[in-house]
Structure formats: structure tokens, C-alpha cells
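*Asks:* Predicted structure and sequence below. I'll ask about it afterward.
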Amino acid sequence: MDKIAITGGNELNGNIHISGAKNSALKLQAAALLTSEPMVITNMPELADTRFMVQLLEQLGMTVYWPKGSGRMQTHIPEIRSTIAPYDLVRKMRATFNVLGPLLAREGHATVSLPGGCAIGARPVDLHLKAFEAMGADIVIEGGYVKAAALRGLKGAHVVFPFVSVGATEHAMLAAVLADGETVLENAAREPEIVDIANCLIAMGARIEGAGTSTITIQGVTSLKGINYKVIPDRIEAGTFACCVAATGGEVVLTDVVPSTLGALLNALRQAGVGVETGEDYIKIKRDKNVPIKAVDIDTQPHPGFPTDLQAQFMGLMTIADGTSIFRENIFENRFMHAPELRRLGADITVRGNEAVVRGVKQLKGAQVMATDLRASVSLVIAGLVAEGETLIGRVYHLDRGFENLEEKLSNCGAKIARISGAE
């Protein structure tokens, strides 16, 4: 099992190209099921998750051509050979569940395993299913599978989400584009990735208004066409590298980004005393490492608030801040799993329920730590970049799920970081 070794203390200087957004790319892959025509998706990030989604799509009958390192995926599924997404291909990644809506919309029925480790109600998929039921689908959960049928086709519906859910908003939108009539999604999520997915669907011929607001209106169409579409830049990757530079000091230009999607993070970095300059498609992060970072409190919120997917990274930065910062996690439960591992590096963190108190220390010390999930794992990279001595991070397959060429991008800017293949 691979590990990542980091020797801390080096500033970061240079340029980092930001890859396509994982959270958008996975849903665009699912959207390719909605058309019988060829599709081309560019700026596709080379990740364990996006490669794994290809395996599921091929199981359903899709032909996928995606040369390694090209960033260009060609898909074609003139006929869906299977409407069954088995447990072995869904249990590893929640996003694979999003084939249910497109299969249901195009074929009128689908059988999809519940996501691995998912109990209905925790990161709930029940909101997805209630949206489909509102559109006329019959839903049965049996033996760990969702069996959905709308043999006469999905019908437009008025769906009011009881709370903001990115996944449910995306999934309902993917199904509603081929439904008969008008669908209105209220209390919809407003994330940039939802706008990206809507823009792709509109280019395919869907009729969608209001994406990026709390009310999305969809007029169903009978079919969608194949197109060439470019995935939006990954704001979470960009925010992660911004936190890396803020922690180490130096000056790095993040290229191929959309700065407006990162307003909450950039404001927090400015409050922390980090230099931030933005242009149309770049963000420059600059910090004198001799000037202490200021403590900043964080409350995670749905977009445009501070993203839960950047909470761990900002906590990694705050471990060396001058003062005390308070983190309130308002989106997901159990999202402070990185705190005990950061403490192994010398961080002073106290967790009480959905609140973490971080008292900045002058110096972290390298240690052996373990990645616990995708976003938590990269907070350990940030801490390792500033820790004295060597930090060895295990279970880095979590990192590979969401970050493309992480070690290469950091080492090109001066970090001492390397992957140790097959390390015990």
C-alpha cells in the first residue's frame, strides 16, 4: 500500500494548473447515459473515482474511450444493455448511485445498489428517492438495492427539498430533463458544479432555468443530443493548494480557475493575513512565512458559504495560526476525523460534537499519520508541509480519489514530497 513522505519547511513558489472538478465530472459521466449519441467530455480529471465510474458505465453498455493523461473522454451508448448497477460497482463510491436517475429517465426502470456504507438518513439518499417518487416512480428497497420503475415515463413534479442537498438536487435534475412536463426544484443547492451540470444538459438540448439559485425549473424534452463539453475547474483543488501556500509561505499562481467560486475561502485567507490576488482565470496566493497566520473562525455552509470540503484543509492551516480558531461543521456529521491525526503532528485541537477548537502552535513535528477520508487526508499534507522533520501519510488511496498529480504539482513548486510505492 502506497504512502506519501513529506519533509516540511520548504516554501512553495511557482504555478499550479487546476484540474477539472471531480464533483462535476462524475455527474457529467452519468449524464452521458441520457443520450444515444456520442459525447466528448474534456478537462476530465484523472482520478480513481472517475476511472471507477467508467467501469460502471461500461457495465451498463457504454463504450468509453479515454486515453490515459489525455483529459478527453469519448462516450457512446446507443442502447443501454443493462439497467442494473451491482453492489460491487456502487459500494466503493457514492457518486455511482447517480446512474439511477438517468437510467430511470431513459429506460423507465433501474435497479441500483445503495451506496456503500450508506444508512438511509445519514448523508441521505432518501431525498433522491422522494424526488423520483414525486415524478411518478415506484420505489422499492430490497436486499440493499433500490428498484425503481416508471414504465409510462417520469412526469414533471413540484419537489421541495426539506434541506439543501447537493446530491439530491443534481440527481433530480438529471432525471427531470427527460420527464414529461415541468419540474420545479425548490430549496435547491446552488453550488457551481450544479450550474456546470445544468450548462452541459442545456447544451445537450435540455430546458433548464434557475441553476445556481434556490429554485430550478425544468421543462422536460423527449431526447438529448451528444455534444463536446469542458468540465469546470475544481474549486476544491484550487482551495486546497491555496491553503498549502498560505501554510508554507511563498508565492504561487493557480491557473485555469474560476475565482468567483471560491469567495468564502479567499475572504477567510485574507482575514488570516494571506495575500490574495485574482484575475479572470487565476488566483495568486502570497505569504511571507515570517509573518504569523491570524486565527479565523469557520462555519461551513451550503454555497456560497464556506465549503465543507475545504474545512479540513483550512483547519490544517489554522494549526499554526497565532491565536484560537473555532470550526463549526454544519453540513455533515463526523467530519472531524482528521483532528486526531493532526494532533499526532502536535496540533492542539479539541472536538465537541460539531465544533472544533484549534489553538495554534508555533511548530508542528513530523510523524506517521493515516488518511481517513478524501478531504481529511489532504489536511495532513498541508500540516506535513510545515512540520519539522518527516511526515509519513498512509492510506493515500483516499487522496487518489480526488487529487490529480498532487505530489508532482507540489514538488514542482519546491515541496519535498514523494510517493513510496508498496510501503508497509
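*Replies:* Done, it's in. Numbering: from 1, shown residues only.
*Asks:* When you work out contacts or count neighbours from here on, use the C-alpha atoms and nothing else.
*Replies:* Fine.
*Asks:* list the contacts for residue 208?
*Replies:* 177, 198, 202, 216, 217, 218, 219 (Cα atoms under 8 Å, 6 or more residues apart in numbering).
*Asks:* which secondary structure element contains the second one?
*Replies:* Element membership for residue 198 (DSSP states H and E) is helix 192-203.
*Asks:* Who are the packing partners of the helix or strand where residue 243 lies?
*Replies:* Assigned by DSSP H and E, residue 243 belongs to helix 235-248. The helices and strands touching helix 235-248, judged by 3 or more Cα pairs under 8 Å, 6 or more residues apart in numbering; DSSP states H and E, are strand 250-255, strand 282-287, helix 311-318, helix 374-386.
*Asks:* Residue 148: which of the ones you listed is closest?
*Replies:* Comparison of these against residue 148 by Cα to Cα identifies helix 374-386 as nearest, at 30.4 Å.
*Asks:* other SSEs contacting the closest one?
*Replies:* Here helix 374-386 touches strand 3-7, helix 235-248, helix 311-318, helix 338-344, strand 390-394, helix 397-400, going by 3+ Cα pairs under 8 Å, 6+ apart.
*Asks:* Now these in a markdown table, please, with extra columns for distance to residue 267.
*Replies:* Formatted as a markdown table, the helices and strands packed on helix 374-386 follow (distance: least, Cα to Cα, whole Å):
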| stretch | distance to residue 267 |
| --- | --- |
| strand 3-7 | 29 |
| helix 235-248 | 12 |
| helix 311-318 | 12 |
| helix 338-344 | 23 |
| strand 390-394 | 30 |
| helix 397-400 | 26 |
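*Asks:* Tell me which of those sits nearest to residue 87.
*Replies:* Short answer: helix 397-400, nearest of the helices and strands packed on helix 374-386 by Cα to Cα, at 20.0 Å.
*Asks:* In addition, the following structure is provided for comparison:
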Amino acid sequence: MLLLLFSFVLFVAPRDLSGQQGYLEVSAPGNRLLQMAIAPPAALSGAADAEVSRTIIDVFRFDMSFAGPFAVSEPKVAESRSGIRIGEFDMPSWRNAGTDLLIKSGYVVSGDAVSIEFRLYDVLTEKELAAKRYTGSKRDLRRVVHTFSDDVMSAMTGIRGPFTSKLAFVSTATGNKEIYLMDYDGQNVQRITKNGSINLYPDFSPNGRELIYTSYKKGNPDLYRRELSSGAEAKVTTARGTNITGAFAPDGNRIALSMSKDGNAEIYILSKEGKQLARLTTNDAIDIAPAWSPDGQQIAFVSDRLGKPQIFIMGADGKNVRRLTTSGAYNVSPRWSPRGDRITYCRQMNGGFQIFSINPDGSGDTQLTREGSNEHARWSSDGRYLAFSSKRGGREAIYIMRSDGTGQTKVSRGGNADSHPVWSPRW
């Protein structure tokens, strides 16, 4: 079974220990980043486990450093008491060290089983902002730490983080272009397709349980839909010609894609079972790469109807077409933010591509990447982060960044060519 049943059988449901309702907005004076410290995990009972402690710290450090609002610092406090609850450790020592936020954790290991307790503190007010307890196996430890990282973002902003989500992507690890999955930080890579052909343009269903992608495994570039838990696969398109850049609608029941069955590439809407519902564009131009607005009312797409590829927006019924991008001679690969406020796209510049972000009304056009050639930007489910592929290191690899272009971090591992990332909903 792929994905270990999405980890639904990993840890038991977390127990909320904080008793909080709503969330607390904690900010640092001025414009400085909040100083966050991750205390060394404590063995609450029995012997210490160095591997468990190291994993907890490593995952928290990656998540919180990438998150944006925090500056993660090395612990500067030598604790004489290493408890994790208020009264069990010296909070003033952390405050005197300049810490704003403190993550405390403790664990109990019994064979392969581990019970972990996490707590987040506002050091200045000595208030507990979040607390959870999990029980499960060591192999699921990274996911559990990511889960509490999501809780930290919820406590600080009111919106959960995307740190338990996955990236689907295309890799040449086998010598062919196959679809893979990995954690957002590049860990736990899993191969999805095994057909020895060319597989491209993966996209998640809104519930995260299915992927669609284009495959040449039977010669023609056809669209397939795959259930991730069982591996069951269905061919969505039967028409000859290209069937590419499929994108699930927000309702999960429809798919927009580009098909060339009638001569040139046009935008169509199908049911997810493959029944044609509508043809949206009708012209002599090439129309590809549809991207739904989060309310399902509009679709951004690429067309060369003016001579060079540009981004356009139309209603989900194909009406009211308008041009979005007016700068640059070659703009492709739009993707709408889950918040509906921005659209990313790629512009050809100096022999490569750079990622831009623009408001849906065409204002606020902003360049996000500058190093190397960068493509295929895709949003996280909370709209705060982007995954993309870049050739800045020579071979194409998957990177992540914040939505303003900061924090660009390579997450691909190994020497394969990795591309076409897409970020899953929360799992």
C-alpha cells in the first residue's frame, strides 16, 4: 500500500493539552523577528534516546527557520531543571537570554514505541500557547514533529502550517520521468509510477487522495487519475493528441486541461471520470496550462493568441477573457494562490525563466527568483509558501520558498533531475 495509508495508521490522534480556544498573536517589538529557542528534548522516563532527540530538534529547526516569523537560535541556557511544564524549569533564564518563544518537548521510549509531549511558550508573559501529546512508533517521529510545527503556526497566526504536507514531482531517478512523492522537506521519497515511460504535470485532488498526471506509457500523452492509497489507476482521456497540464477544480469533481483532439491545443473541462463537460477556448492559438481560482469561478491560462505566450484569465464558462500579464514577451505556467490574492507565473529572461507573482487585476507584478532558471511554482495549501524547480545548481532540483521569494531552500536529494513539483493539501 502506498504512503502507508497516508499515515492514518501512524500516531493516534493527538491529545490537546492546552485547553486553549482561539489563538494568541504574539509579536516582537519593532520589525525584528521573534527569537525562538528549541530546548533539548527531555527523557521524561527511562533512558535518553539520542536519535529521538536529534530528530525532534532537526525537524523543528528546519520547519521554524523556514516558516518566516521566527529566528531560530541555539539554546543559550544551561538548565539545572529540564522539565517541560511551567514550574519545572527556569523560565526567567530563557527570558534573560533574549528568547521570545520556547519549544519544550519530552519523550518516553519503549522499544519501537514513543510517547512525545510538546509545549510552546511565550517566554515574556510565561504563557503556554500550545500543548499536544502523541503516541506511536519511531518511524513516524518526523511526521509528528511536523504536526506540532503546524500547531505552532496556528497558535501564532490562526492558520495551520503546511509542514505535514507532501510534494509530488517528476524525477529521472530511474532514467525515465516517473512521478514521486516526498515530505515537503525532501524526506521520505516514494515512487508512485513505475511504467518506464514519460510522466508529467502531476496535480493533487483537493482532498489529497488522488493524483492526475499525463503519461506517455501507451504512446499517446494521456491523462490518468491515480488513487494514492490503493494505487488504482484510471485513464481519464481517450482522445488522440496531447492531453496535458490537467488541474483539479476546487470541487474535486472536474478537471481543466489542454487537449489537441480537434487540431490545436484548447482548454476543456472534463469530469474526473473523463466525460467532456465543456470546451472553453476556440481559436487558432495554443491554449494550455489552466489554473483554477480558489472559488472555482475563474481560470488563468497560457495563450499565444497575441503572438507570444502570455497569461490570460477567463470565467470558468470560457467567457470574459482578459489579458493578465503585460510585461515580458514570454510568460507561462500560472498558478492561483489558495487565498485568491496572487497568481504566480514564469517569465522567460536571459535564456532561462524566473518566477513572478502578480495580483489578479494585473497590478503588483513582482519578481521572486533571480538565480539560475526557475519554473513550475506551486502554492502550499495555506498560501504562504511555494515549491518550484530550479537549474541553479546545474541539474534541475526542487526548491521551496516563502511567498515573497525569501527563504529559498533546496529540498531535492541526490543527483537526479527533479521537476514539476505540486504541493498537496494537508495530510
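*Replies:* Now that the structure is in, tell me what you want to look at. Just so it is clear, the structure is predicted and the values come from calculations on it, not from any experiment.
*Asks:* After superposition, what's the TM-score here?
*Replies:* Remark: TM-score between the superposed chains equals 0.29 [TM-score structural alignment, normalised by the length of structure 1]; 211 aligned residues with a Cα RMSD of 7.2 Å.
*Asks:* for the helices and strands packed on helix 235-248 of structure 1, which one sits closest to residue 184 of structure 1?
*Replies:* helix 311-318 (31.4 Å).
*Asks:* I'd say residue 343 of structure 2 and residue 334 touch.
*Replies:* Yes - taking Cα atoms under 8 Å as the definition, residue 343 of structure 2 is a contact partner of residue 334 at 6.4 Å.
*Asks:* about what we covered before: what's the helix holding residue 198 of structure 1 packed up against?
*Replies:* Using 3+ Cα pairs under 8 Å, 6+ apart, the elements in contact with helix 192-203 of structure 1 are helix 22-31, helix 166-176.
*Asks:* Tell me the first helix or strand C-terminal of it.
*Replies:* strand 207-209.
*Asks:* Give me the next element, helix or strand, following that following strand.
*Replies:* Counting by DSSP H and E, the next helix or strand C-terminal to strand 207-209 of structure 1 is strand 215-219.
*Asks:* buried stuff in that next one?
*Replies:* For strand 215-219 of structure 1, a neighbour-count test (16 or more other Cα atoms under 10 Å) marks 215, 216, 217, 218, 219 as buried.
*Asks:* Identify the farthest-apart pair in those residues.
*Replies:* Checked with Cα to Cα, the buried residues of strand 215-219 of structure 1 reach their widest spread between 215 and 219, with 13.4 Å between them.
*Asks:* what would the contacts of residue 208 of structure 1 look like in JSON lines with distance to residue 255 of structure 1?
*Replies:* Output for those, formatted as JSON lines (distance: Cα to Cα, whole Å):
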{"residue": "177", "distance to residue 255 of structure 1": "33"}
{"residue": "198", "distance to residue 255 of structure 1": "24"}
{"residue": "202", "distance to residue 255 of structure 1": "27"}
{"residue": "216", "distance to residue 255 of structure 1": "31"}
{"residue": "217", "distance to residue 255 of structure 1": "33"}
{"residue": "218", "distance to residue 255 of structure 1": "34"}
{"residue": "219", "distance to residue 255 of structure 1": "36"}
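*Asks:* Please name every helix or strand in contact with whatever helix or strand residue 144 of structure 2 lives in.
*Replies:* Using DSSP H and E, residue 144 of structure 2 maps to helix 141-157. For helix 141-157 of structure 2, the helices and strands in contact under the criterion 3+ Cα pairs under 8 Å, 6+ apart are helix 50-67, strand 127-137.
*Asks:* just the contacts of residue 208 of structure 1 now: which is nearest residue 287 of structure 1?
*Replies:* Nearest to residue 287 of structure 1 among the contacts of residue 208 of structure 1, with distances taken as Cα to Cα, is residue 198, at 37.0 Å.
*Asks:* count of residues packed around the closest one?
*Replies:* Neighbourhood size, residue 198 of structure 1 [other Cα atoms under 10 Å]: 26.
*Asks:* what's the distance between it and residue 106 of structure 1?
*Replies:* Separation of residue 198 of structure 1 from residue 106 of structure 1 (Cα to Cα, to the nearest Å) stands at 18 Å.
*Asks:* swap in residue 166 of structure 1?
*Replies:* As judged by Cα to Cα, residue 166 of structure 1 and residue 106 of structure 1 stand 22 Å apart.
*Asks:* Neighbour count: the two, which is higher?
*Replies:* Set residue 166 of structure 1 next to residue 106 and count neighbours by other Cα under 10 Å: residue 106 wins out with 21 against 17.
*Asks:* Checking that one next. Helix, strand or coil?
*Replies:* For residue 106 of structure 1, the assignment made with DSSP: H, G, I helix; E, B strand; the rest coil gives helix.
*Asks:* The stretch 51-200 of structure 1: strands as residue ranges?
*Replies:* According to DSSP state E, counting those that start in this stretch, the stretch 51-200 of structure 1 carries its strands in the segments 63-65, 72-76, 84-85, 109-113, 138-142, 145-149, 158-160, 182-186.
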